[in-house]
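Enquirer: Build me a structure from this.
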Amino acid sequence: MRLLFVGDVVGNLGMKMVEQYLPLLKKDLKPQVTIVNGENVTKVGRGINEKLFKQLMNAGADVVTLGNHAWNNEEIFSFIDDTKKLIRPLNYPGKDVPGNGYCQLNVNGTQVAIINLQGRIFMEETDDPFAEIDRLVEQLKKDQVKVIFVDMHAETTSEKKAMALYLDGKISALVGTHTHVQTSDAHVLNKGTAFLTDVGMTGPDDGVIGMEYEPVIKRFLTSRPSRFTVEENGSKVLSACLIDVDNQTGLAKAIKPILICKEHPYVG
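Expert: As a prediction, this is how the structure comes out:
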């Protein structure tokens, strides 16, 4: 089983990169499942709407994951319950949370689960992700789901690595999102789970993690509030990773980061 995961799509430039390069990546790499994190895809860089969700799906996504900005666009409440392919963090607190925290696909007879988790360090309050993932993985194993992928949307590297080690050998892969900078630690852990601290972002490459840089610098210089706006000009980046999984064991065989930008042009 081959999985392709594209990190945090930010604003209009992020969508342009997805529409330009995702069809090429799928043609050349031939993944069976393509996952895209779309929690920053609106033009303001927060949340998603139905039109943009459909654009991501039309560009080649099989599943769209979210994160801490899942509810920033109120339109999501009108359609998230109607699609199993758009998933929010599994460990959101409260009863009757809209949508689902995971989805399950049948890929040529192999059961594949895609899960979205959110960390708790320096993030909004959520339920315990360790307890929630324990319950779900146990259920999936009983249902003979072999391939399990987790998008861990979290702020700190330590929480992402701790979760990966906690799940090592129980899931196929855990890849981090949220911090928008691709890390260089892609590897398969000792018990067979592929791990990458952060896959990186897809969108504007000249700002600060997708935002225009002047207001960000102003906030650092003055410690006063400053309105952040998504960068609409300049160079662009697409960050992703490719994961190969053994269908029989559900364990990873390899993980490879992908970076497309002016310094790393796509050559196919």
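
Enquirer: From now on I want contacts and neighbour counts done on CA atoms only, so please keep to that.
Expert: Noted.

Enquirer: which residues in the stretch 101-250 of the chain form helices?
Expert: 129-142, 157-167, 213-222 (DSSP state H, counting those that start in this stretch).

Enquirer: tell me which residues in the longest one are buried?
Expert: Under the neighbour-count criterion of 16 or more other CA atoms under 10 Å, helix 129-142 has 129, 133, 137, 140 buried.

Enquirer: Report the inter-axis angle for it versus helix 157-167.
Expert: In this structure, helix 129-142 runs at an angle of 30 degrees to helix 157-167, with axes from the mean of the first three to the mean of the last three CA atoms, to 10 degrees as the basis.

Enquirer: helices or strands next to helix 129-142 in the packing?
Expert: When contacts are defined as 3 or more CA pairs under 8 Å, 6 or more residues apart in numbering; DSSP states H and E, helix 129-142 packs onto strand 110-118.

Enquirer: Who are the packing partners of the strand it packs on?
Expert: Packed against strand 110-118, as judged by 3+ CA pairs under 8 Å, 6+ apart, are the following elements: strand 102-107, helix 129-142, strand 147-153.

Enquirer: Need the helices of the stretch 101-250 of the chain in a markdown table (columns: distance to Ser239).
Expert: Conversion of the helices of the stretch 101-250 of the chain to a markdown table gives the following (distance: least, CA to CA, whole Å):
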| stretch | distance to Ser239 |
| --- | --- |
| helix 129-142 | 25 |
| helix 157-167 | 18 |
| helix 213-222 | 20 |
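
Enquirer: is it true that Val237 touches Ile258?
Expert: No: using CA atoms under 8 Å, Val237 and Ile258 do not qualify as a contacting pair, with a distance of 10.4 Å.

Enquirer: and the end-to-end length of stretch 148-160?
Expert: End-to-end distance of stretch 148-160: 16 Å, with CA to CA, to the nearest Å as the criterion.

Enquirer: Kindly report the same for stretch 141-161.
Expert: With CA to CA applied, stretch 141-161 spans 22 Å between its terminal residues.

Enquirer: cool, and stretch 157-176?
Expert: With CA to CA as the measure, what separates the two termini of stretch 157-176 is 8 Å.

Enquirer: So if I had to pick from Val237 and Ile258, which one is more boxed in?
Expert: Neighbour count, other CA atoms under 10 Å: between Val237 and Ile258, Val237 has more, with 25 against 19.

Enquirer: returning to what we had before: dump the helices and strands packed on strand 110-118 to CSV, plus distance to Leu25.
Expert: Shown next, in CSV, are the helices and strands packed on strand 110-118 (distance: least, CA to CA, whole Å):
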stretch, distance to Leu25
strand 102-107, 19
helix 129-142, 29
strand 147-153, 19
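
Enquirer: Please give the structure of this sequence too, so both can be compared:
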Amino acid sequence: MELIVITGLSGAGKSQAVNVMEDMGYYCIDNIPPALIARFFEVCIQTEGKVSKVAVVADARSGDFFYELVGQLDQIRSTGIDVKILFLDCAANVLVRRYKETRRRHPLLDVAQGSLEKAVQAEQLMLSPIKERANYVIDTSLLSISQLKQRIIDIFAESSSEFFQLSTLSFGFKYGVPVEADLVFDVRFLPNPFYIDELKHQTGLDQPVYDYVFERQVTRDFMNKLLDLLDFTVPLYQQEGKSQLVIGIGCTGGKHRSVAIAETICRHFGEKGYKSKVTHRDILKDR
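Expert: Model prediction:
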């Protein structure tokens, strides 16, 4: 069982951080009252492995309840569980600028009698005991969102390829282009098994159809060029901070050519160590 407590200054990027943790497979709760953390963790343990990674956000939005956080963490650690604290820090002048740009209300603004600068200072003082106990401190003053994501991945993911998911989606143009696709490739120029009587009612998952598609030199040439392009661009999308890349492969009906090509792409990147999956959206249409 793994428990990560995300905390830090308001405006430092905790919302972005919890989104990254959720993409990494953590069960996440934002703005949990500290008094409930130990109890919530007990409930997760009772799931008997169904929930194995948990990340919760506790911060100044809890008001006076926030001061219970240290005691709650000590209580959990007394059971032998190693709780990790991720603290997001940021320079005061940067936080003031961010709040003015977003026009969000700082949670300690009333305590600071309406002064944003004093609210930031008060929160820094309030959170200083937690910052001293933190396992990881990330200063986001000069970080972009994608850079923050990469810092968190570097800390908590075993490898960036495990965090990044490559999804290949076959589809039929007659049913519409999938809106979720980041890249779309049209393979309707390839020889069509639909016009072969013994192959018409099979799919690209059947070996005779797959062999028919790939025994053509044009298919093999296209596949080599496409994989060369993807081998070049996929790591760049990964570096840019995307957690998932969807590659759409379309033919007319989404049953033969696109399925065979999508299967090949999925297998190619799986062999390269990526978290790769394939979905055939239209393979069962008109059956």
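
Enquirer: Report the TM-score for the pair.
Expert: A TM-score of 0.31 describes the superposed chains when it is computed by TM-score structural alignment, normalised by the length of the first structure; 125 aligned residues with a CA RMSD of 5.1 Å.

Enquirer: what separates Thr168 of the second structure from Val259 of the second structure, distance-wise?
Expert: As judged by CA to CA, Thr168 of the second structure and Val259 of the second structure stand 10 Å apart.

Enquirer: Can you check which residues contact both of those two?
Expert: Between them, Thr168 of the second structure and Val259 share these contacting residues under CA atoms under 8 Å, 6 or more residues apart in numbering: Ile249.

Enquirer: Could you check which of the two has the larger neighbour count?
Expert: For Thr168 of the second structure and Val259, the more surrounded residue by other CA under 10 Å is Val259, and the numbers stand at 30 against 26.

Enquirer: Check the secondary structure at that one for me.
Expert: Reduced to three states with DSSP: H, G, I helix; E, B strand; the rest coil, the structure at Val259 of the second structure is helix.

Enquirer: isn't it right up against His280?
Expert: Yes: Val259 of the second structure is in contact with His280 according to CA under 8 Å; the separation is 6.5 Å.

Enquirer: Overlap in contacts, the two.
Expert: Common neighbours of Val259 of the second structure and His280, counting by CA under 8 Å, 6+ apart, are 170-171.

Enquirer: biggest helix in the second structure, by residue count?
Expert: helix 217-240 (DSSP state H).

Enquirer: after it, next one along is what?
Expert: Downstream of helix 217-240 of the second structure, the next assigned helix or strand under DSSP states H and E is strand 244-251.

Enquirer: quick one: the helices in the stretch 51-200 of the second structure?
Expert: For the stretch 51-200 of the second structure, the helices defined by DSSP H, counting those that start in this stretch occupy 69-77, 92-102, 116-133, 145-156, 160-163, 197-200.

Enquirer: The last one packs against which elements?
Expert: Of the remaining helices and strands, none touches helix 197-200 of the second structure by 3+ CA pairs under 8 Å, 6+ apart.

Enquirer: Roughly how far does Glu132 of the first structure sit from Asp244 of the first structure?
Expert: In this structure, Glu132 of the first structure and Asp244 of the first structure are separated by 26 Å, where distance is defined by CA to CA.

Enquirer: now do Gln55 of the first structure
Expert: Note on Gln55 of the first structure: its distance to Asp244 of the first structure, by CA to CA, is 26 Å.

Enquirer: what about the two, which has more around it?
Expert: Each of Gln55 of the first structure and Asp244 had its neighbours counted (other CA under 10 Å), and the higher figure belongs to Asp244 (21 against 14).

Enquirer: Could you report the distance from that one to Ala194 of the first structure?
Expert: The value you get for Asp244 of the first structure to Ala194 of the first structure, if CA to CA is used, is 9 Å.

Enquirer: overlap in contacts of those two?
Expert: In the contact map built from CA under 8 Å, 6+ apart, the residues linked to both Asp244 of the first structure and Ala194 are 252-255.

Enquirer: ranking these by neighbours, who comes first?
Expert: Using other CA under 10 Å as the neighbour test, those are led by Ala252, with 26 neighbours.

Enquirer: excluding its backbone neighbours, what's nearest it?
Expert: Spatial nearest neighbour of Ala252 of the first structure, chain neighbours left out: Val245 (4.2 Å); criterion: CA to CA, 6 or more residues apart in numbering.

Enquirer: Surely the one you found is in contact with Lys253?
Expert: Yes: when contacts are counted by CA under 8 Å, Val245 of the first structure is listed as touching Lys253 (5.4 Å).

Enquirer: re earlier: okay, the buried residues of helix 129-142 of the first structure in a markdown table with distance to Thr177 of the first structure next?
Expert: Listed next are those as a markdown table, based on distance: CA to CA, whole Å:
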| residue | distance to Thr177 of the first structure |
| --- | --- |
| Pro129 | 15 |
| Ile133 | 17 |
| Val137 | 20 |
| Leu140 | 23 |
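
Enquirer: which one of these is nearest Gly203 of the first structure?
Expert: The shortest gap between Gly203 of the first structure and any of the buried residues of helix 129-142 of the first structure belongs to Pro129, at 28.1 Å (CA to CA).

Enquirer: I'd guessed the closest one sits against Gln118; true?
Expert: Yes: at 6.8 Å, Pro129 of the first structure counts as touching Gln118 under the criterion of CA under 8 Å.

Enquirer: where along the stretch 1-150 of the first structure do the strands fall?
Expert: Taking DSSP state E, counting those that start in this stretch as the test, the strands found in the stretch 1-150 of the first structure are 2-6, 33-37, 63-65, 86-87, 102-107, 110-118, 147-153.

Enquirer: Export these to a markdown table and append columns for mean neighbour count and distance to Leu174 of the first structure.
Expert: Output for the strands of the stretch 1-150 of the first structure, formatted as a markdown table (neighbours: other CA atoms under 10 Å; distance: least, CA to CA, whole Å):
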| stretch | mean neighbour count | distance to Leu174 of the first structure |
| --- | --- | --- |
| strand 2-6 | 23 | 11 |
| strand 33-37 | 23 | 13 |
| strand 63-65 | 26 | 13 |
| strand 86-87 | 26 | 16 |
| strand 102-107 | 16 | 14 |
| strand 110-118 | 23 | 9 |
| strand 147-153 | 26 | 5 |
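
Enquirer: for the ones you listed, which one sits closest to Ala162 of the first structure?
Expert: Ranking these by proximity to Ala162 of the first structure (CA to CA) places strand 147-153 first, at 11.0 Å.

Enquirer: Including distance to Leu183 of the second structure and mean neighbour count, could the helices of the stretch 51-200 of the second structure go into JSON lines?
Expert: Output for the helices of the stretch 51-200 of the second structure, formatted as JSON lines (distance: least, CA to CA, whole Å; neighbours: other CA atoms under 10 Å):
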{"stretch": "helix 69-77", "distance to Leu183 of the second structure": "45", "mean neighbour count": "16"}
{"stretch": "helix 92-102", "distance to Leu183 of the second structure": "32", "mean neighbour count": "14"}
{"stretch": "helix 116-133", "distance to Leu183 of the second structure": "42", "mean neighbour count": "17"}
{"stretch": "helix 145-156", "distance to Leu183 of the second structure": "20", "mean neighbour count": "16"}
{"stretch": "helix 160-163", "distance to Leu183 of the second structure": "19", "mean neighbour count": "18"}
{"stretch": "helix 197-200", "distance to Leu183 of the second structure": "28", "mean neighbour count": "13"}
